[in-house]
Every structure is written in structure tokens, then in C-alpha cells.
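K.L.:
fold the following, please.
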Amino acid sequence: MNTTATTWRVGWSRGVTELRQSFTNAGDLFNHCFWPVIMLITTFFLRDVAFRQTGFSLGTLVLPSILGMNASMAMVTMSQLLTADREDGTLLRAKATPNGMRSYLVGKIVSVSGSLVADLLIFLIPGMFIISGLAIGGPGSWLTLIWVLALGLAATLPIGAVLGSLFTSARSQGLLTLPILGVIAISGVFYPITAMPHWVQWIAQLFPIYWLGLGTRSALLPDSAMAIEIGESWRHLETVGVLSVWAIAGLLLAPIVLRRMARREAGSSVAERREKALQRAR
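P.N.:
You can find the predicted model right below:
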């Protein structure tokens, strides 16, 4: 049997199993619902807050931006899961099987992507009834949303795998989360980026979070909202270009970094990390 086909089949099966388990476990199910509900509450209180004289409320502008932000946060989820599996020895077991690391990575991409889509639907479907002014009537809106999210996942998930390989303990993930929250704050998610200083706008445009937010706004907002954006345009070509650069960089770098990480994994290192975790718990 073709090795590549087997790797994808095993990885897909693993990912679907993990996804199914996450929706039958009370703790995971709570996590799936918690943040979408918090974001819904946020948009609800912003639904009547006008942004300058644009005719749009902050709630209308924020809802699609939050979709893009959540898609970009998939790299944090990927990083956290990879670090946790490295700490408890799951990666070592994957390494010991033929093509185990590749199957593991495919499985994680499937499970994280599936979880993300479910979380976005939990947020978007009620949000469409809470927030007015969205342009969601035509198929073009949904096609744009699909390609933006698909390209966004291609840009963020490999980077998440790279970042996860840099940490040996789940406790150290705060070193990753805090900078990402800082980038979110300047990326026009909760307030239009054109209201920020120009130097902040340039920094934000270096990262995929801004472009994912711009792409989801272009899918769900009317064209009149372009007046609020940089250059008064949705800049689809630039969105494709920047997200593609991140995707290519991640896809080239992730296999190299993961192979090096796997070579360093051994039973002794897993036992040492487990002992340190037990000592912290005492």
C-alpha cells in the first residue's frame, strides 16, 4: 500500500477520533462553548455602539473580526497540544511507529481544524441574529469566508507546530500566549485599525491575524464598510499574498523542526519531564 496514502488515512482516522472525543467529554465541551459565548456577550454589548459617523456599530465590525482572530488562534491550540503530547510521551510513542510523526501531525491538523470550525459556528450562527448590518445573503460571502479560513489555517497551523516544538512544558506556553494577545490588540479585531497610529498599522500588517480579520470582514460586511479599512479596499490580493507567505514558510519549516525535535525525544527525557511535573503538583 502507498506509504503516503496510509499516512493520511491513519492521520485522518486519528484526527476524527480525537474530534469525536472532544465533543463527548464534558471538560472539552465546556471549552468549545465558553469562548464563543464570551465573544457573543462582547458583541451583544457593542451592537449599539456607533463607530464615528460611519453608520456601522462596533458590534457589526467586531463580529467578523472575531472569526478571523479565532482562526488565527488555531496556532496557539496546535502549539499547546503538541507541547502537552511531548510532555506526556505521546510524541515518543508516535516516533516509534512507521511514519508515526507524519500521521500524528495530520491527525492534529484534522482535529484542530474540525474543532475550530465547530467553535466558529457556535459563535457565528447566534451572532447573525444578534448583530444587524451583516451582508450574508449571497453565496459570494460564504465562498469568501471559506477560502479565507482555509488559507488562514494553512498559514497558522504549521506555525503553531513550529512554536509548539520550542516548548518542553505546557506551563511555559504563557510565553507564547502573551505576545499573541498583544498582536491581537493592534490588529483591528475589537476596534478598527485605521483609528490607530500608522506605525501600529504597519506592525499589525506583518502578522496573519490582521489579514484573517480583514478577510472575514470582506466576507460578512457590505462593500460600504471598505471606507473604514486601510486604502478603503478589502485588498484580497494582498490577503492571499501575506497568508500564502506565512503558509509556505510554515510548511517548509515545520517538518524540519519536528524531525529535529523527534530525534531528541527519548524515554529518559520524558521520564525527567514527568518527574518535574509530579514535583510541581506536590
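K.L.:
only C-alpha atoms from now on, for both contacts and neighbour counts.
P.N.:
Fine.
K.L.:
go through the longest helix anywhere in the chain and flag the buried ones.
P.N.:
Ranked by residue count, the top helix of the chain under DSSP state H comes out as helix 100-130. Using 16 or more other C-alpha atoms under 10 Å as the burial criterion, the residues of helix 100-130 that qualify are 100-116, 119-120, 122-124, 127-128.
K.L.:
now swap in stretch 235-246 and tell me
P.N.:
Neighbour counts using 16+ other C-alpha under 10 Å place Arg235, Thr239, Val240, Val242, Leu243, Ser244, Trp246 of stretch 235-246 among the buried residues.
K.L.:
which residues touch that stretch?
P.N.:
Contact partners of stretch 235-246, identified using C-alpha atoms under 8 Å, 6 or more residues apart in numbering, comprise Leu151, Gly152, Ala155, Thr156, Ile159, Pro208, Trp211, Leu212, Leu214, Gly215.
K.L.:
among those, which lie within helices?
P.N.:
Those of these lying in helices (DSSP H): Leu151, Gly152, Ala155, Thr156, Ile159, Pro208, Trp211, Leu212, Leu214, Gly215.
K.L.:
before we go on, could you also do this sequence so I can check it against the first one:
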Amino acid sequence: MNPTSNAVRAGFTRGWIELRQLFTAAPDLIGQFLTPAIALVVLYLLRNREYPGGDLSVAELALPGLIGSIIVFNGLFAITNVLVLDREDGTLLRAKAVPGGMTGYVVGKIVSAAGSVVVQVAVVLAVGMAIIGGSSLDGAAAWLTFVWVLLLSLLAALPVGAILGAVLDGPRATFLLTMPLMGLVAISGIFYPITALPGWLQGVAQVFPIYWSGLGMRSALLPPDAVAIEIGESWRHIETAAVLGVWAVAGLLIAPVVLRRMARHESGSNMAARREKAMQRAF
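P.N.:
The predicted structure follows:
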């Protein structure tokens, strides 16, 4: 059998095992759902506060955006964080030593990261619709939009996460990455319509996938008249697919190159140097 096919199959098996472990360990479960749970509690408290000029509450408008941000933010960060940590503890070096190990490793991480995001989206959507309301998947068109936005958003986020995980040096750098990502969430119309922001900030937000993922989710989950609060009073499906598609294609082209370069430079001496550097920072 083809060695690459064996490696990919092993990667899917590895990803499924990691995903199962992720959702059967209490600390991992808390890490997965703590932030979404806090966000849902805040939205629940805002469920009776109506957005001016519409029939929906601030919470009802924000729930689809929250789902969009979970897809991009968690999809990107899951890959970044695990790559950095696995370089630190030698997991990546061990994968490199096995024939086809890097292929299986990357496939496994993509499967586990994508699976964890899909489960989070399903749980947040179900709980949000139950306690907040205002969102629904009414009809085949809404389901189709939900699925293609979910898939394109994951394709836009996961390769970028792999690139960042390959170039960032240590968990400290990963932690610092959360600050610009949270800034992007803040300006991307996730919790409040982007039209309330200055024009230049709207332009910045529209460069990145988080805004478009949130917009796509709002188009799938909210009533048609909710489009009145969006830029140009349009769901802009073509633009959503185009921007997310550009990010996905660019990431899929660049990520393999960066990952191969990282794997070539991975060695026991480099790992030891990183550990020594981490120990120096700790003391």
C-alpha cells in the first residue's frame, strides 16, 4: 500500500483518538467550553435588550457572530498552540523520526482541531437557541449556507494556525498571539454590528476571516430582515466566499512549505536549546 495513504489513514486514526480523549477529560472539557459558556451567560443577560431599529435583541444578533468567531479563533489557535507545545516536549521530533510520521501528525492535528471546533459550534448553537432564541436553521438554503460557511471558515483558519505554530517560538509567543486575535474579534462585528464602528475599522476587520465567518453565520441563522444592519444591507455571500476562499488557498499553499521547513530544522539540539531558554525565563 502507498506509504502516504498509510500515513494519512494513521493520521485520521490519531486525530479521532485525540478528539475522543479531548472530550472525555475534565480539564480539557473546561478549557474547550469555559470561554463560550461565559459568552453565552453574558448574551443570556442581554436577551431582553433590543437593538435600536429592529425586532431582535443584542443577544440574538450576537449569537451567530459568536459561532463564527469560535470557528476561526479556536480553529486557528488549536493548531498553533499544539504545534508550539509539541515542538517543546519532543512530540514533533518523535513524529519526524517515523517514516510518514509528519504527514500522519499533521493530518491527526487537523482532524482533532476541526472536530473539536465542530462539536463546540454544535453545543453553542443548541444551547444558544434554547436560552436566547432568535436563531434558526429554517430550510435547506439556511443549512447549505451554514455548512459552506463552516467549512470555508475552517479551511481559512486551520492552515494559518499551522503556519503560526511553525514559526512562533514557545508558549509565551502563543499567549501573546491571543491579544491581537481578541482585538480582531472586538472590531469584527461579533457582539455588536460592525456598522457602529468607524469606517477605517470596518475596512480593517473585512481583511480578516473572523468578520466574514460571523457575517455568513448571521445570514444562515437570522431572519431575512436582519440584513438591514449589515454593510450595504446585504449578506454579501459572494464576497464572503471570496475572502474566506483567498485565505484558505493562501494558507493551503504556504502551510506545507513552512511545515516542511520547520521539520527539517527540528532536532534534539534545537529542542534542548528551547528548553534551556524556557528554564531561564522561568527563573
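K.L.:
next one: the nearest residue to Asp138 of the second structure once chain neighbours are set aside from Gly68 of the second structure, what distance?
P.N.:
Using C-alpha to C-alpha, 6 or more residues apart in numbering and skipping residues adjacent in sequence, the residue nearest Asp138 of the second structure is Leu221, 7.9 Å away. From Leu221 of the second structure across to Gly68 of the second structure, the span is 11 Å (C-alpha to C-alpha, to the nearest Å).
K.L.:
which one's more surrounded, those two?
P.N.:
In terms of neighbours (other C-alpha atoms under 10 Å), Gly68 is the more surrounded of Leu221 of the second structure and Gly68; the figures are 29 against 25.
K.L.:
hang on, the more buried one in a strand?
P.N.:
No: checked against DSSP: H, G, I helix; E, B strand; the rest coil, Gly68 of the second structure lies outside a strand; its state is helix.
K.L.:
residues contacting the residue lying closest to Pro159 of the second structure once chain neighbours are set aside?
P.N.:
Spatially, and ignoring its direct neighbours in sequence, Pro159 of the second structure is nearest to Gly251 (4.8 Å; C-alpha to C-alpha, 6+ apart). Contact analysis of Gly251 of the second structure by C-alpha under 8 Å, 6+ apart lists Ala156, Pro159, Val160, Ile163.
K.L.:
before we move on, which element is Gly251 of the second structure in?
P.N.:
Using DSSP states H and E, Gly251 of the second structure sits within helix 237-265.
K.L.:
how much does that helix stray from the first structure?
P.N.:
Once the two models are superposed, helix 237-265 of the second structure sits on average 0.6 Å from its counterpart in the first structure (mean C-alpha distance after the TM-score superposition for the first structure).
K.L.:
next SSE after that helix?
P.N.:
Proceeding C-terminally, helix 237-265 of the second structure gives way to helix 268-282 as the next helix or strand, assigned by DSSP H and E.
K.L.:
tell me roughly how far that next one lies from the first structure on average.
P.N.:
Comparison of helix 268-282 of the second structure with the first structure after fitting gives an average deviation of 2.7 Å (mean C-alpha distance after the TM-score superposition for the first structure).
K.L.:
what about Ala140 of the second structure, how many neighbours?
P.N.:
The local packing of Ala140 of the second structure (other C-alpha under 10 Å) involves 9 other residues.
K.L.:
which part of the second structure matches the longest helix of the first structure?
P.N.:
Under TM-score structural alignment, the alignment places helix 100-130 of the first structure onto residues 101-131 of the second structure.
K.L.:
now do that stretch: distance to the chain's middle.
P.N.:
Offset of stretch 101-131 of the second structure from its chain centre (C-alpha atoms, centre = their mean, to the nearest Å): 9 Å.
K.L.:
next: stretch 245-253 of the first structure.
P.N.:
Between the centre of stretch 245-253 of the first structure and the centre of its host chain there is 15 Å, according to C-alpha atoms, centre = their mean.
K.L.:
what's the answer for stretch 77-92 of the second structure, then?
P.N.:
Mean-position distance between stretch 77-92 of the second structure and its chain equals 16 Å (C-alpha atoms, centre = their mean).
K.L.:
can you point out the buried residues in it?
P.N.:
Under the neighbour-count rule (16+ other C-alpha under 10 Å), stretch 77-92 of the second structure has 77-88, 90, 92 buried.
K.L.:
circling back to that earlier point, now the angle from the helix holding Gly251 of the second structure to helix 101-131?
P.N.:
Inter-element angle recorded for helix 237-265 of the second structure and helix 101-131: 140 degrees (by axes from the mean of the first three to the mean of the last three C-alpha atoms, to 10 degrees).
K.L.:
mind listing the helices for the stretch 1-150 of the first structure?
P.N.:
Using DSSP state H, counting those that start in this stretch, the helices found in the stretch 1-150 of the first structure span residues 3-22, 26-46, 58-72, 74-88, 90-95, 100-130, 139-164.
K.L.:
re the thing from before, of the ones in helices among the contacts of stretch 235-246 of the first structure - the most surrounded one?
P.N.:
Leu212 (33 neighbours).
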